[in-house]
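Student: prediction below, plus the sequence it came from.
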Amino acid sequence: MVFGPKIRAKTEEEIGYLKENCLLVCETLALIASHIKPGITGMDLDEIAEEFIRSKGSVPGFKGLYDFPATLCISPNSAVVHGIPHNQPFSEGDIISIDCGTYKNGFYGDAAYTFAIAPVKPPVEKLLKVTRQALQLGIDMARPGKRVGDIGFAIQNHCERVNRFSIVRQLVGHGIGSKLHEPPEIPNFGKKGRGAKLIPNMTIAIEPMVNMGRKEIKQDPDGWTIYTRDGSPSAHFEHSIVVREEGAELLSDHKIIDESVKNNEFLALI
């Protein structure tokens, strides 16, 4: 992973730009949620997302970055992250992890959400639910004086020790600002009290990537898409946050995505 300069607290103006971008990301994901149904393709969704982002005076944050070819990372079923949108239609029972980024006013936005086309098997529903819970537990640890390891421990403990799922080791969260990926790395595993110290007004993206089966992954020949090695389903939820004295403040907003999911008869709200 490529990172920018050393860890730096953001100004309120910079945080405002980040929040503007993260809100647009979530509005984009909410729009995408309204279109997901059996028969639609990843390429269809990618086209909708890019048109919407550009209509808001922003540009896709991922497209062209590190030569990634699309606006959205679309990773269905056993794909973990970084999936290139394809023209294979989605079907009932599919889960679809979608990661979106925008870039405007010199700053990025970043968030991800795993959608489920109903009906969803109970073990898969549990995977998504546990991943969302783990994200919140990690966010709860993001306060001044805590360390990156405290976030990772909270996520890992809930996913692996409590619920017997697996945390991907090679893929991590990150700082976010004028670069999409800034220090520090935010692993979804770790030990309490270890790693970089969290400081007020630092901005980070927390994004557990959780496999139903084993933690090992493999890369597709396309050079981007990451799959579980054993073919088991994987879930991915992400929030960008700012560390405040009183705790984490969300820059992204999954509630507007949830509302769109709830209004789509083809999707299961988990």
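Tutor: Received it, and whenever you're ready, just let me know what you need.

Student: going forward, measure contacts between C-alpha atoms and count neighbours the same way
Tutor: Will do.

Student: and the helices in the protein?
Tutor: 12-35, 42-55, 122-140, 148-156, 254-262 (DSSP state H).

Student: out of these, nearest to residue 169?
Tutor: helix 148-156 (10.4 Å; C-alpha to C-alpha).

Student: and the closest one with helix 122-140, angle?
Tutor: 160 degrees (axes from the mean of the first three to the mean of the last three C-alpha atoms, to 10 degrees).

Student: name the residues that touch helix 148-156?
Tutor: 134-135, 137-139, 141-142, 167, 186-198, 208 (C-alpha atoms under 8 Å, 6 or more residues apart in numbering).

Student: can you flag which of those belong to strands?
Tutor: Among these, the ones falling in strands (DSSP state E) are 167, 186.

Student: another structure for you, compare them:
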Amino acid sequence: MIRLYTENDFEKMRDAAEILCQTHLAIKKVIRAGLTTKQLDEFANKFIVDHKGAIPAQLGYGGFPYTLCISVNDEICHGFPNDYVLKEGDLVSIDNVIEYNGGLADSCWSYAIGELSDRDQKLMDVTLEALNRAIDQAKVGNRIGDIGHCIEEYAESENDFSVIRDFIGHGIGKEMHEDPQVPHYGKAHHGPRIQAGMVFTIEPMIASGNWPMKLDDNGWVARTQDGSTCAQFEHQLIIHEAGPEVITDQNKYSLNEDDLKFIESYRF
């Protein structure tokens, strides 16, 4: 069942999205070579819980034991923060979900540690552009398949990368994962019709090599079978008659004075 939401729901989602985006902006200020992914997770938890008074919704979800999913290089998604020390040339995708005052917001962003290889930099650029192109397809009257078709054509046919098939976008609202399912590949003009009031994510995961994946023994961390790098960017959209509203656009938000003091005083 695809739920349609109201302006009252949207306001709660926007409030959660502001905290989510401020968390990403804070991470952007501190992420660097020499930090462990576990240190980043601990920083984000304190920023969200102690500083913002929000709930890191991934923590405990289905048994997931961390605030952030931090996926490095060949990890596709659901990466476990651990003692891995970030180094120059790493490509890091950080997925964050916030619950605040009854609203949910979900966004993943990829970060370069220092200078990437030419192919990995292109991978990041193409993944973000694929997301932006897909957002343009998320309008009333189109179908969900138009979104995936747009991503697949751009990433694979035009740029020789591979769209991960095993993980997809999703509806979000009362729960973190709802209908509709939003694949990042597929046929145009197929799937559910997009309607005003829908809320869903588009979150392409794109590999520099082939798309088949494997799971680590922990049952969570997914990585490419061929060891190729993967990038991911994700936005949460509210569908209006006039077009999609990207509530997780970091450019809409900024860090306030208290946020900056928190970051400056934090000790890794």
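Tutor: Looks like it came in fine. Quantities reported herein were computed from a predicted structural model and do not represent experimental measurements.

Student: what's the TM-score here?
Tutor: Between these two chains, after superposing, the TM-score reads 0.92 (TM-score structural alignment, normalised by the length of structure 2); 254 aligned residues with a C-alpha RMSD of 1.4 Å.

Student: redo the helices of structure 1 as JSON lines? Include distance to residue 81 of structure 1 and mean neighbour count.
Tutor: Formatted as JSON lines, the helices of structure 1 follow (distance: least, C-alpha to C-alpha, whole Å; neighbours: other C-alpha atoms under 10 Å):
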{"stretch": "helix 12-35", "distance to residue 81 of structure 1": "16", "mean neighbour count": "22"}
{"stretch": "helix 42-55", "distance to residue 81 of structure 1": "14", "mean neighbour count": "18"}
{"stretch": "helix 122-140", "distance to residue 81 of structure 1": "14", "mean neighbour count": "20"}
{"stretch": "helix 148-156", "distance to residue 81 of structure 1": "18", "mean neighbour count": "27"}
{"stretch": "helix 254-262", "distance to residue 81 of structure 1": "18", "mean neighbour count": "18"}
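
Student: among those, which comes closest to residue 243 of structure 1?
Tutor: Across the helices of structure 1, residue 243 of structure 1 has its closest neighbour in helix 122-140 (9.3 Å, C-alpha to C-alpha).

Student: how many neighbours does residue 238 of structure 2 have?
Tutor: As a burial measure, residue 238 of structure 2 scores 25 neighbours (other C-alpha atoms under 10 Å).

Student: which among the contacts of helix 148-156 of structure 1 count as buried?
Tutor: Buried residues within those, counting neighbours by 16 or more other C-alpha atoms under 10 Å: 134-135, 137-139, 141-142, 167, 186-191, 195-198, 208.

Student: any idea how far the spatially most central residue of structure 2 is from residue 188 of structure 2?
Tutor: By C-alpha atoms, centre = their mean, structure 2 has its centre lying nearest to residue 108, at 1.9 Å. Separation of residue 108 of structure 2 from residue 188 of structure 2 (C-alpha to C-alpha, to the nearest Å) stands at 25 Å.

Student: again, but for residue 86 of structure 2
Tutor: Relative to residue 188 of structure 2, residue 86 of structure 2 is positioned 39 Å away (C-alpha to C-alpha).

Student: give me the neighbour count for the alignment partner in structure 1 of residue 224 of structure 2.
Tutor: Under the alignment (TM-score structural alignment), residue 224 of structure 2 pairs with residue 228 in structure 1. As a burial measure, residue 228 of structure 1 scores 24 neighbours (other C-alpha under 10 Å).

Student: and residue 228 of structure 1, what is it in contact with?
Tutor: Taking C-alpha under 8 Å, 6+ apart as the test, what residue 228 of structure 1 contacts is 78, 79, 80, 211, 214, 215, 216, 217, 218, 234.

Student: got a markdown table for those, with neighbour count and distance to residue 116 of structure 1 too?
Tutor: Output for those, formatted as a markdown table (neighbours: other C-alpha atoms under 10 Å; distance: C-alpha to C-alpha, whole Å):
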| residue | neighbour count | distance to residue 116 of structure 1 |
| --- | --- | --- |
| 78 | 24 | 13 |
| 79 | 28 | 14 |
| 80 | 30 | 14 |
| 211 | 32 | 15 |
| 214 | 17 | 21 |
| 215 | 19 | 21 |
| 216 | 16 | 23 |
| 217 | 20 | 22 |
| 218 | 14 | 23 |
| 234 | 32 | 12 |
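
Student: about what we covered before: out of the helices of structure 1, which gets nearest to residue 248 of structure 1?
Tutor: Nearest of those to residue 248 of structure 1, taken as C-alpha to C-alpha: helix 122-140 at 6.3 Å.

Student: in structure 2, what stretch matches that closest one?
Tutor: So helix 122-140 of structure 1 sits over residues 118-136 in structure 2, by TM-score structural alignment.
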